[in-house]
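> missing the sequence, but the structure's below:
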C-alpha cells in the first residue's frame, strides 16, 4: 500500500460538482457535431433521387405547368419529410445507445461512493479505480496499492507503468509516476485519485480531434450494398439516356425527352438499400438493448446470424453469480473435519479457515465469491478488537492462480499472510506430504463433482518488509478447503437446448475444477461427456492437435486466459464463427480474436468491454441466446426488404419503357414515380424491419459467413417476382388500351393494379420459406398501417378532381376497379406459387446434397 497523505473518502458535494460541470463542460472528447435537421436535409438534397425530382419540377415550371410542378414539389417535400423523420429516429436511437454505453466512473460524492457517467466527472472529484477500469479523466494519485497502468494509447509503450502516490491532496507537486491519464487502463492494483483535468483539457483531449476524424471501416454488407447501388445507378443512367434519346427521335420533344429520361432513371435507382441498412442496423441495436444487450459494433448484428459456436464461461453467465459457502473442510492427523451450511457454530479450526479466507479477499469485495466469505464471516466470527491493515498483496497470475494478502495485525510483530486459490496450486505452495496431498485433492474433487466451486486456504507468518517476488517465497501451511455453491440460472437449460437445435455448439471454458465444470455442464444441458480438456493439456497440444481436439470437446476446465485465446484461434481455424464471453483484463485478447466478443456488463472490466462487440448487461446466457435469435431475425428481415426492393423496381422500370417501345400512351411521369417512392421507402425500412421472426428461425443451421446477402439466386428470384408483376400489369394495361378505353381511364386502372400488385409483393416477401400462413399474419401493425395509408393516398388521387387531372387519371367504374384489384390478387397467388415452388426445389437440393 502506498499513500501520500490522508485521503479521506469524502469527495465533492453534489452542489459543487454541478457548479464545476457547468463551468468546465462535460468530460468527453471532442466529437462530430450532432446532425441537425438542416444537416440531414442537405444530405437528402445530395441524393440522386432528390436531384432528379428537382430537375423534373424545374422542367414543369419551364413548360408553364404550374399545377403539376406544385404537386410534384409537394411530393418532393413529403419524401424529404419521410427521410427526415427516419433519419432523426435513427439519430435518437444512436444517441440513446451512446448514453447507455458511455463509460461509468466510481466517484465519491457527499461522502459516499456512487457510479456516474464518465461525462459527469469534474475537476476535484475523488475517483476510485481497480484492476480492469479505464481511467475516466486525468488525475493525481492520493492512495495507490500496487497500481500498474497501460499507457500504450498515449505513449505507445507496451509494458504497464507502475504508479505511486507521491502528491498529497492540495499539494501542487506531482511527478509522472503519480499522474494517471484519461483513456489509459488499470491492469493491476487499486487507487484513489483526484481529478485534475477533464474533456478537451486532458492529455487525450488534445488529440481528440484527430481521433474524431478516424472513420470506422465499412462492414462487408455495406460494401456489397454500395457496390450494388453504384452498379445499378450507372445502368439506370445509361438506360435513361437511351430512353430520352428514343423519345426525342420518335416525338421530337426535347423537354418531354428529358422528362422521360428522368422518369426512367427514377424508376431504376435502388437507393432504398442504403436506407435499409442504416435503419435496420440502428433499430437492431436498439432492439438488442431492449433485451439488455448493448451493441458496440454494427457488424456484430450481421455476424450473430452466422454464429456456429458459443463459448461461455460458467460463473455468472450459466450460474446466478450468487455464491454462498456450503462446506468447510479442515484436515487433522485424525482425518478430515467437515462443516456444512446450517450447522451453526464454527469450531476453532473452521474459524481460522474462514478468517484467513476472508483476509485473502478484497477489503471491499466486488466478486460474489469474496462477498460470500465476508457474509459468513460477519455472522459466524467475533469481530477483532482492532482492524488489521493491508500492507501488501499478490494478485492472480496465469502461472500461479492464487491471491495472497499480507496484513499487519494488532499486537503482533510478524505479518500475517493469507492466501486462497485452486486446491492444486495451494497444495503446491504448502509442500504437503504425498498422502495428505492426495487426500486434499480427492476431497476437493468429490466436492467439485457435486457442482461446487472449491478453494483452498493457507496462511503464513512473515517478519520484515522485504516482500518476496511471489507468494512462493512464504512458508505456507494448509488450513483447509472452502466449497461454494452457485446455482444454475433458470433460463440456461432451455437456452442451451435452443442453441443446439439451431446448429450452434455451446462450449464451456472456465478456470474452475473439472468436476465442477462437468457438473454444471450436465445441469445446463451441455454435453459434458462429449469431451473434457484441461488447460495444461491445451498448453501441451500443438496447433494442429488442438484444432482436432476442439472439434469434439465441449468443456474446458482450469483454463488460463492465454489458453482461451488459443482455443478461439483453433475454432476459427476449423471454420467456425465464434462468439466468446469474458469479463477480465486477461480475457481481452480472446474477446478481440473472436468474431463476436461478448463482455459482461455487471461484473466485466472496462478492458473486456473495450475489446468486445457486445455487452451483456445482465451477464445471463439466456440473454445471449435471445441476442442470437434477434440477430437471425434482423438478417432475415434485411433479406426480405432487399428482395422487395429488387422486385418492385422491375415493373416500375418496365412500365416506363414498354409504352415507348409499343407506341402506347406513357403510363408514368415523374409525379407517378414520386408517388411510388413515397410508398416504397417506408415499406422497405419500417414495415420489413418490424416483421416477426420465421417459425423455423432457431431450427435451421447457421448461414455460411461467406454467403453474400445479394446472392445470384436471391437476385434471380427477386427479378422473377418483378417480372411476374410486370407481365400481369403490363398485359392488363395493353388489354385496356386494346379494348378502346381512354388513355386516362386505362392509366388509372393500370396504376391501381400496380399498387395492388406492389401490396402483393409486400405480402409475398413476408416469408422466406413459402409459408402461406405467414403472409396474412396480423402481428405487424406497421404493415397494415402502411397499407391503409397507401389506399388513402390512392383514393385521394382518384376521388379528388384536381389530383385526378394532375395524375392524368379518369375515375374507373366499379367493374374496372374490381378488375384492377383482381390483377393484384392474381399477382399474389402467382408470387406465392412461385415461392412455394422455389422452396420445394431448395429443399430437394438440400436433401440430395445431404444424402449419401
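Arrived safely, thanks for sending. Just so it is clear, the structure is predicted and the values come from calculations on it, not from any experiment.

> For the rest of this, base every contact and every neighbour count on C-alpha atoms.
Fine.

> so residue 143 touches residue 165, yeah?
Yes: look at residue 143 against residue 165 with CA atoms under 8 Å: they come within range, at 5.5 Å.

> Could you tell me which residues touch both of these two?
Common neighbours of residue 143 and residue 165, counting by CA atoms under 8 Å, 6 or more residues apart in numbering, are 2-4.

> Alongside the first one, take a look at this:
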C-alpha cells in the first residue's frame, strides 16, 4: 500500500489504515495548518459597537449634549437620551441578528470523515488539518487537495471546477481537488493543501478581494450625510454668531441652548440606524425562509436586479438524472426489456446512471449474474452476462455501440435535441470475455434519461418574467441540451437564442452585443462566465448570478448579487452574498420582496429626516437674517423629531411594502424633502413672527421680563413662551402632513399609528406637567393662527407631492 511522507518531517507516516495521531493533529492545529479560512458570517461584537457608537453625527450630538449639560438645562438635553437609545437599539438588533446568523451558519457547516488513531471520525470541515487522512464516500464534498492512496470504484464530479457534468473515474495516485464531489465509490487521501492553500479556497480568496456589495440606499444615504456634514460645518459658526448677537447679553447659557436647538435639528441621528435595522431585520426574516444573508446590502441589491444569470446544474436542475422512458426498437417484449434493464441496474458498484435506472425499474427475480463489466467513462458502456440462457446485456452510449450509418442514430439525435440523455440497450447470446464488446449484439431499446428539473424553477422564472427581469442561462454543458432544458422550464427564445461559448471570445467588451440578444450560453468556461456578467454590467444592467460550483465563483464575485446553493462548493458559498440553505431557487422572489420593502421604506424615512434638516437650516438662516433668537429650544425639536419623525420612521421602515424598485432614490428624496423642508422652515418663521408681534409679549420684552435670570434658564412669565409654542404647533401641523403624504398608500396600522402620535402631541400641549416641562403656553387666538399657518404649509406640501410624478409613481408602484 502506498504511503505519503509527512512534509513536516515527522518520522511517522500517513497510511490508509491509521491516519494521524492526536499529537500530530495538535501540532498542526498549533501551527495554524487547519482548513479554517477565517471567514465570518457577521461582524464581531466590538465591530458592532464601534459601528453604532463611533459615528460623525454621534460625535456632533455628543459634544452638543455635553454643552447642554454644562448649562444645567437638563430638559434640553433629551436628544442625548435619544442618542444613547438609538445606538443601543442598533447594537442590540445587530447582536441578536449576529447570534441568529452565526448559529444558522454553524448548523449548516459541512463535515468531513477523517481517519485518526486508526478510527474513522466525523469532524467539521474547518477542523481538518494538513496530512489528515480523509475518507471519501458517495455524496461527500472533497474538502482539501491531495493524491489518492486508495480508491474503489471512485468517481468524482468536477463540474464545480470545469462546468462539465460528467463524472471522472479516479484511481490510486490520481489527484483530487477541493470543491469537487463524490458521485460513486470510496477513497482515501492525505490532505496536501488545506485552508487558504486549497484550490477552491484560493479561488474564493481571489474572488473576495476588493469586493463590497453596492447598495443604492447606503450610497445615497452616505451622499446625504456628506452634504449634511458640510451644512453643519457652515451652519455652526453662523448659528453661534447670530445667537450671540441677539441674546448674548442674557449670558452664555442662553446662547448655547438656542444654538444647540438649531444644530440638533441638522443632524439625522436616526437615519443610519433605521437603515441598518431595516437591513438586519430583513436578513433575519429571510433566515426563516432558509436564505442566509452574508452581506446585508444584498437584501436591497436583488430588488434592483434586472437580469439574472443562472447556471443550469443546481439551479434549473437538481443535478441528478432520472429514468424517463424505455423505447423498444423491435418486437422484443417490453416486459422482458424492463426485466433485463432492472437486472443490469441491480449492480452493487452502480454508477450514477445505473442508480437512476434502479430507482425507477425494480430488479427482477431469477436473474443471476455470471460476469460483469463495470461502466468506464473511457469505454462508455457497462455489461453483464446472466445465467439460464438469458444472454448478455449491454447498455452504453449509442455513438459507441452503433455503426455510423445505423438509422437508430436519427432517433437518438431527436431525443438528445430535447435535452434528454439517451443510452442504447442491446443484447447478444455471446458471453462476455475480457473487456471487449461481445459479438452479435442486437439493439433492443433506447433508455431515455433526463436531468431532474427543479419543481420550483418554472414558477420562479415566470415570476421574474412578470417583474421585467431578464434571464440568461450560462452553463458549461452542451448548448443544445441546456437550451432544451431552458424551454422545459418555460423560457422562450428562437434558434438564434442559444450559442456555443467556444465560438465566442472571453473579453467582456467583445461580448456586450451578443449577451443582449442571446438567452442560453453552453460550453462556457469560468473566465467566460465572469466576462458575460461584466458585459451585462457594462451595458447598464444590474446583474445577479446563481451557481454552485467553484467555476462559478469568479462570476458570482463580479455580479452585483451572487447567490449560491448550500449544496454547492464551499468556495462558491464563501463568495456569494446570499446562500439558499435548502437549495430552493423559489426563495429568490421572497428576497426580492424583502429588498423592495427595505428600499421603499427607507426612502420614506429619508424624506422625513431630510425635510427636518432643511427646515432647521432655513430656521437658522432666518434667525440670523432677522436678528432674532432661534425659534426653538432643543426640547421642542426633540418632541417634533420623536413624534413626527423618529417613532413613525421606525414603524414605517419595518412595515410591509411591495412596490417595485424604481431607480433614482436620492433624486426623489431631494425632489420632495427639500421643498417640503423649505415650506416647514417658512411656516416656523411666519408663526414665530406672528407670536413675537403680540402686544402683551412686546410689552414684557420691553420691560426685560422675558430674559432668563443670571445663572439660570427658567423664564417665569409664561407669555414669553408663546413664540416657541406657536412655532412648534405650526411645525408639527405641517410635519404631520408630510408624514401622512409619505405613509401613502394608507393601511389601518398606519392610520392608527398617526392617530396615536397626534394624540400624544395634543397631550404634550394640554397636560399641565407636559406644558411646564416643554415651556408650552399659548393664547387661543394665537393657537388658531398657528394651526392655520401650519395648515397652509400642509397644503403646500400636498402640492409639492402632487407635482412630483416620479415620487408618486415610485410610491404607488
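That came through, no problem. Worth saying up front: this structure is predicted, and the values here are computed from it rather than measured.

> just to revisit the earlier point, can you redo the shared contacts of residue 143 and residue 165 of the first structure as a markdown table with neighbour count, secondary structure and distance to residue 369 of the first structure?
Converted to a markdown table, these look like this (neighbours: other CA atoms under 10 Å; DSSP: H, G, I helix; E, B strand; the rest coil; distance: CA to CA, whole Å):
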| residue | neighbour count | secondary structure | distance to residue 369 of the first structure |
| --- | --- | --- | --- |
| 2 | 18 | strand | 27 |
| 3 | 18 | strand | 28 |
| 4 | 16 | coil | 32 |
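
> helices and strands around the helix or strand containing residue 452 of the second structure, which ones?
Using DSSP states H and E, residue 452 of the second structure sits in strand 442-453. The helices and strands touching strand 442-453 of the second structure, judged by 3 or more CA pairs under 8 Å, 6 or more residues apart in numbering; DSSP states H and E, are strand 317-328, strand 421-428.

> could you check the angle strand 421-428 makes with the longest one?
The one in question is strand 317-328 of the second structure. When axes from the mean of the first three to the mean of the last three CA atoms, to 10 degrees is applied, the directions of strand 317-328 of the second structure and strand 421-428 differ by 40 degrees.

> Quick one: residues in contact with strand 317-328 of the second structure.
Strand 317-328 of the second structure is contacted from outside by 313, 334, 337-338, 352-353, 356-357, 359-360, 444-454, using CA under 8 Å, 6+ apart.

> ok, back up a step: which of the shared contacts of residue 143 and residue 165 of the first structure sits closest to residue 303 of the first structure?
Distance to residue 303 of the first structure, by CA to CA, is smallest for residue 2 among these, at 46.2 Å.

> who's in contact with the counterpart of residue 765 of the first structure in the second structure?
Mapped onto the second structure by TM-score structural alignment, residue 765 of the first structure lines up with residue 742. By CA under 8 Å, 6+ apart, the contact set of residue 742 of the second structure is 604, 607.

> how much space between residue 742 of the second structure and residue 793 of the second structure?
Computed as CA to CA, to the nearest Å, the residue 742 of the second structure to residue 793 of the second structure distance reads 15 Å.

> picking that back up, residues touching the helix or strand just after the strand holding residue 452 of the second structure, excluding its own?
As assigned by DSSP H and E, the chain's next helix or strand after strand 442-453 of the second structure is helix 457-466. With contact meaning CA under 8 Å, 6+ apart, helix 457-466 of the second structure is reached by 315-316, 470-471, 489-491, 585-586, 588-589.

> how far apart are helix 457-466 of the second structure and its match in the first structure?
Superposed on the first structure, helix 457-466 of the second structure shows a mean distance to its aligned partners of 3.6 Å (mean CA distance after the TM-score superposition for the first structure).

> roughly how far out does that helix sit from the chain middle?
Put simply, helix 457-466 of the second structure sits 19 Å off its chain's centre (CA atoms, centre = their mean, to the nearest Å).

> ranges for the strands of the stretch 551-700 of the second structure?
Assignment of strands within the stretch 551-700 of the second structure using DSSP state E, counting those that start in this stretch yields the ranges 561-565, 578-580.

> so which of these is the most packed in?
strand 561-565 (a mean of 29; mean count of other CA atoms under 10 Å).

> What residues in the first structure pair up with that strand?
Mapping strand 561-565 of the second structure onto the first structure (TM-score structural alignment) gives residues 596-600.

> Can you pull up the most central residue in the second structure?
The residue lying closest to the centre of the second structure (CA atoms, centre = their mean) is residue 298, at 3.1 Å.
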